[in-house]
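In: Here is a sequence together with a model predicted from it:
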Amino acid sequence: MPTRCDQTDPWPLLQAHFTARGRTLDIRDAFAEDADRFAHFCQAAPHVFADLSKNLWDRETETLLLDLARACGLAQHRDAMFAGQAINATEHRAVLHTLLRRPAGLVLPGDVAETPQRLADVHTTLDAMLVYADAVRADDTITDVVNIGIGGSDLGPHMAVLALEASRMPTKRLHFVSNVDGHELHTVLKTLRPESTLFLVASKTFTTTETMTNARSALAWFAAGGGHNVGRHFVALTTNVDAAQALGITTTFGFWDWVGGRYSLWSAIGLPLAISIGSAGFRDLLAGAHAMDEHFRTAPLAQNLPVRLGLLDVWYRNFHGFTTRCIAPYHAALRRLPAYLQQLEMESNGKRVALDGQPLAVATSPVLWGEPGTNGQHAFFQMLHQGTDVIPLEVIAVRQPTHPLPGHHHKLLANALAQAQALMEGQRSDDGHRHFPGNRPSTFLLLESLTPASLGALIALQEHRVFVSGCLWGINSFDQWGVELGKVLARNLEERLESGDVAGLDASTAGLLARLRSM
């Protein structure tokens, strides 16, 4: 079990350092004082180049943060995850999404006894799923694929299909339905024909309310439209084969309890992506993620990009007190990346108690939000530059365009560079309305091109930085008990909306329920 950061010897040293220098550090002065600052705070990792130099830290800060990571036992906790130990302590499970992208037969130091069989099972399922994906791609009678899932069963594949649109098979249209609001499903269904549509129902337990409500409505639409052979037009991505078969779904691809929903893109949940980009593309995605896994697993902490990002996150959250981080992907295909990262970080690290169940004395996950550049510049960047809150910005850019239109990409990249530069440098003016204070931090992540491999590496990088900050905070980043209470109450209130019974409800909920029934 890792040691909580606030209970280690480096913690008070970091507090003293922040008081003496960290709170007043000016990035502009830091560049003037350190001619090698850019070189020191740059980091090349598989498929991703990072510039961390425009952040509110210096070499002393980073050295103290690295001491903190060592005192917390970060390397040991990381190795325990890769080895397959049950680091998800509240659910007594291993955390092995990295195994989903590990090459067949690869043995790592410290692997638990179950690992070889687990890895063999992974590749058996992967091979079968990719054979099926290629068969769907070759079937000209299927023109539309509808993925029905929510949370990790939607955000990951939806984000990745959009991100890799340049690699998409043009004769297959991919649709994603997640919300229990029937408007979403109805809007998709009215454009489709039963005989040319394939539905993928993604739910590990096959009990998720939103997913199963949408699945049953899709089955009803299919039958009402004269659809035949549910077994051909519906596939289940689940471990609950019996429940799927009860609905007439005979083709199923499963995964394991050591795969968390927000880490499941690499499993059968990635089937819509495999159909979109093909089996070779999906294997490239896994290879890119595995390359980042190996970097995280083997690189020294001081040259380890997920570690450096995670330490910066702790520095900002617990010392500077920054409550949010803005994500600005300067590539329109990455438009769903902020939503994906919201779940990854906020569901993982949005915790108020440590592994021992006791309340934490420090803050945890920041709020993540954002939009693609340059749209965000014309919406909320005003606040980033001149607002009362300092909000770290994370820019994600791609050097090579995925389109042939001349003139666009240089303008896009120039805007990405300019925003980071403007946040740091600011602009002095005697007119307060035109004064930009500057010294506002940003991180710049650069991909050479947006490919399955580079996307896989980028996602794995974000997974591992969340692991790092969660480890230092001493929390379990791999459960999500906080989503359960609302589900339980919703089931009760659904019945009350039918019956009108308000007995025992608080006055507000009772009043709203009565209002809804009267309308």
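Out: Received, thanks.
In: switch to C-alpha atoms for all contacts and neighbour counts from now on
Out: Noted.
In: packing partners for the helix or strand Glu60 falls within?
Out: Element membership for Glu60 (DSSP states H and E) is helix 59-72. For helix 59-72, the elements it packs on are helix 10-20, helix 305-315, helix 452-473, judged by 3 or more Cα pairs under 8 Å, 6 or more residues apart in numbering; DSSP states H and E.
In: could you redo the ones you listed as JSON lines and give each row mean neighbour count and distance to Phe381?
Out: JSON lines is the format used below for these (neighbours: other Cα atoms under 10 Å; distance: least, Cα to Cα, whole Å):
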{"stretch": "helix 10-20", "mean neighbour count": "16", "distance to Phe381": "27"}
{"stretch": "helix 305-315", "mean neighbour count": "23", "distance to Phe381": "21"}
{"stretch": "helix 452-473", "mean neighbour count": "24", "distance to Phe381": "23"}
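In: and Thr197, which of those helices is closest to it?
Out: Closest approach to Thr197 among the helices and strands packed on helix 59-72 (Cα to Cα): helix 452-473, 25.4 Å.
In: Would you tell me what the next helix or strand after that closest one is?
Out: helix 484-499.
In: Please work out which residues outside that following helix touch it.
Out: Helix 484-499 is contacted from outside by Val502, Leu513, Arg517, using Cα atoms under 8 Å, 6 or more residues apart in numbering.
In: okay, now the one to match up with it:
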Amino acid sequence: MSASHWSALKTLAAQPLSLRQAFAADPNRASRYSMTACGIMLDYSKNLINEQSWQALQQLAQQSPLQQQLQAMLAGEKINNTEQRAVWHMMLRKTDVSGLTLDGEEVGSQILSCRAKMTALVSQLHNGEYKGYSGKAITDLIWVGIGGSLLGPQMAVEALTPYHCSPVKLHFAGNIDGAVVSDVVKHLDPATTLVVVASKSFGTEETKQNALAIRQWFKEHGADSAAIARHFWATSSNISAAAEFGIIAEHILPMWDWVGGRYSLWSAIGLPLALMIGNTHFAQLLAGAEAMDQHFISAPAAENMPLTLALLGIWYINGFGCQAQALLPYSHYLRLLPSYVQQLDMESNGKSVDLNGQPLTDATAPVIWGDAGTNGQHAYHQLLHQSALAVPADFILPVACAHNLTDQHQRLAAHCFAQTQALMQGKTLQEATDECLAAGMTAEQAAALAPHKVSPGNKPSNTLLLPALSPYYLGALIALYEHKVFCQGVLWQLNSFDQWGVELGKQLSGPIYQALSGADASALDNSTQALIAHFMRQK
């Protein structure tokens, strides 16, 4: 959008609005600003919006090329313009992919073949039919990946813990820190361990080095090349590099250029999740995401949940200048969701130029942070309630719990709803003073303490209620945030599907590694030279 659009948004945001007064004046505010999609209920009534500002945000969407970009994405056009790639991750969760073609290539059969191969491998592992080089059944699987190849499956595996049904234990190896692989293999037996290397290029340094370290561990335990071939799988588009590593073609699951890493959970990158929850439940995850896709594609703008979340985010970032967004799942199992959405949102839309490479006139993606409730209430919620910073927050709560401690779940829900209420209404100086007096304080004592108990309120939040944290609703929830990010990228007129900023650090790490290995470091800046020198002295 143009600078004038953002200026108009700022002007609207500058008009004072009291959420307390808005709720008092409109007994139907909660129903007016709420909606349900795919079973997920969104209450966005505790936002700093009225009919005027909400209509203005709707008009902003109508004036944008959102529908054109959505149709271009669905048609397989190369909307990732800097890499000349289509963006087709939605196709991976379609029920019917028969006849699906892209650039003249039939990809529907490729998707079905990949699904069938995953299903067969999961079934073999569950049934103890996949034998290692010693003839023993596989007992452990190490998933080697980083970024989108790790965050998605790791988050989803954690989220769906109550659905775990696998006799095979799962281990993740992501960070290049040697402690990761060392800890993972410490108590494992190579003869009963399967390894899957997840890397589109099969050249990502962290993944490659961890895979090499694990392969060396196999060799140290007497495994030959045939044994390694039996125990190593990959999901990659670089068949030759995987083969050079020692992975046979039959053990390579595909990755496609039209699926970005942070959108790849629905592909073979979802194998760890399928392993842990079983093929039937993995299919339900895909079904939930597909249902949200259909809602996003077909729902009118005023009833469209991803677009609603996107517009609210735009409102706070570009209208109020908010630089952060809190993601607060009130579910122990969803505690990794903020980390997952960090990549989804910040890697997608953390840009400073538009689709044509021209500087953007306003801010884009917020800093995403958060943790599971109620832990955060005893940490950073203090800042949310009483600091001068404005941090919009999404609260996420499953209605049904996966345990029999139902009273504790009701207490969890009470805390969740209380936090949104407290952020909205706050506590006035008069209320704080009356509270102190009611506690038996003198007027002087109350006057001294009351200012410290004041909370300004008027802090915005959304509340998302899931019927349950099931595969279906998790799929829908993830797709919801995917589409929100897409909408915001279109409104900011940027490319949400490249990540060139990630490449710079990778490029610079090579010469620095060489310097740490004894090469000449004189071409490096003096700060980096000093750090290298200190590291080498201490080492």
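Out: Received it, and whenever you're ready, just let me know what you need. What you see is a predicted model; the values in this text were computed from it and never measured.
In: before we move on, back to that, ok, of the contacts of helix 484-499 of the first structure, which one's closest to Gln342 of the first structure?
Out: For the contacts of helix 484-499 of the first structure, the nearest to Gln342 of the first structure is Leu513 (30.5 Å; Cα to Cα).
In: thinking again about what came up before, figure out how far the helix or strand following the helix holding Glu60 of the first structure is from the centre of its chain.
Out: If you walk from helix 59-72 of the first structure toward the C-terminus, the next helix or strand you reach (DSSP H and E) is helix 74-83. Average the C-alpha atoms of helix 74-83 of the first structure, do the same for its chain, and the two points are 20 Å apart (Cα atoms, centre = their mean, to the nearest Å).
In: Same question for stretch 274-294 of the first structure.
Out: 16 Å.
In: Equivalent analysis for stretch 98-109 of the second structure, please.
Out: Remark: stretch 98-109 of the second structure is offset 28 Å from the chain centroid, using Cα atoms, centre = their mean.
In: Please verify my assumption that Phe199 of the first structure contacts Gly149.
Out: No - checked against Cα atoms under 8 Å, the pair Phe199 of the first structure and Gly149 is beyond contact range at 10.6 Å.
In: Show me which of those two is the more surrounded one.
Out: Gly149 (28 against 24; other Cα atoms under 10 Å).
In: Alignment lookup: the more buried one to the second structure.
Out: Counting by TM-score structural alignment, Gly149 of the first structure lines up with Gly145 in the second structure.
In: what separates its match from Ile297 of the second structure, distance-wise?
Out: Between Gly145 of the second structure and Ile297 of the second structure the computed distance is 32 Å (Cα to Cα, to the nearest Å).
In: can I assume the match of Gly149 of the first structure is in contact with Val197?
Out: Yes - if you go by Cα under 8 Å, Gly145 of the second structure and Val197 touch, sitting 6.3 Å apart.
In: hey, what's in contact with both of the two?
Out: Each of Thr207 lies in contact with both Gly145 of the second structure and Val197 under the rule Cα under 8 Å, 6+ apart.
In: so how far is stretch 468-486 of the second structure from its chain's centroid?
Out: Its chain's average C-alpha position is 10 Å from that of stretch 468-486 of the second structure, according to Cα atoms, centre = their mean.
In: Which part of the first structure matches that stretch?
Out: Correspondence between stretch 468-486 of the second structure and the first structure is established over residues 449-467, with TM-score structural alignment as the criterion.
In: hmm, who's touching the matching stretch?
Out: Contacts with stretch 449-467 of the first structure, where a contact means Cα under 8 Å, 6+ apart, come from 46-48, 160, 163-164, 167, 263, 281-282, 284-293, 296, 305-310, 341, 344-345, 348-349, 398-402, 447, 477.
In: Burial check on Asn526 of the second structure, number of neighbours?
Out: Neighbours of Asn526 of the second structure under the rule other Cα under 10 Å: 11.
In: Tell me the spacing between the aligned partner of it in the first structure and Leu513 of the first structure.
Out: Asn526 of the second structure maps onto Ala507 of the first structure when the alignment is built from TM-score structural alignment. Relative to Leu513 of the first structure, Ala507 of the first structure is positioned 10 Å away (criterion: Cα to Cα).
In: His97 of the first structure too?
Out: From His97 of the first structure across to Leu513 of the first structure, the span is 42 Å (Cα to Cα).
In: quick one: which of these two has more around it?
Out: The neighbour comparison of His97 of the first structure against Leu513 (other Cα under 10 Å) goes to His97, with 24 against 19.
In: I figured that one hits Leu265, correct?
Out: No - using Cα under 8 Å, His97 of the first structure is not in contact with Leu265, being 9.0 Å away.
In: Which stretches in the second structure count as strands?
Out: Using DSSP state E, the strands assigned to the second structure run over residues 34-37, 40-43, 101-102, 105-106, 140-144, 169-173, 193-198, 232-236, 252-254, 324-329, 367-369, 393-398, 461-466.
In: Provide the aligned range in the second structure for stretch 35-52 of the first structure.
Out: Counting by TM-score structural alignment, stretch 35-52 of the first structure corresponds to 27-44 in the second structure.
In: Buried residues of the matching stretch, list them for me.
Out: For stretch 27-44 of the second structure, the neighbour count (16 or more other Cα atoms under 10 Å) marks Arg29, Tyr33, Ser34, Met35, Ala37, Cys38, Gly39, Ile40, Met41, Leu42, Asp43, Tyr44 as buried.
In: Which one of those residues is nearest to Leu334 of the second structure?
Out: Checking the buried residues of stretch 27-44 of the second structure against Leu334 of the second structure with Cα to Cα, the nearest one is Ile40 at 15.5 Å.
In: got the contact list for the closest residue to Leu253 of the second structure other than its chain neighbours?
Out: Using Cα to Cα, 6 or more residues apart in numbering and skipping residues adjacent in sequence, the residue nearest Leu253 of the second structure is Thr235, 4.4 Å away. Under the criterion of Cα under 8 Å, 6+ apart, the neighbours of Thr235 of the second structure are Val196, Val197, Ala198, Ser199, Lys200, Ile252, Leu253, Pro254, Met255, Ala268, Ile269.
In: What is the end-to-end distance of stretch 20-29 of the second structure?
Out: Stretch 20-29 of the second structure has its terminal residues 11 Å apart, counting by Cα to Cα.
In: Show residues contacting it.
Out: Residues external to stretch 20-29 of the second structure that are found in contact with it (Cα under 8 Å, 6+ apart): Ser45, Met424, Gln425, Asn458.
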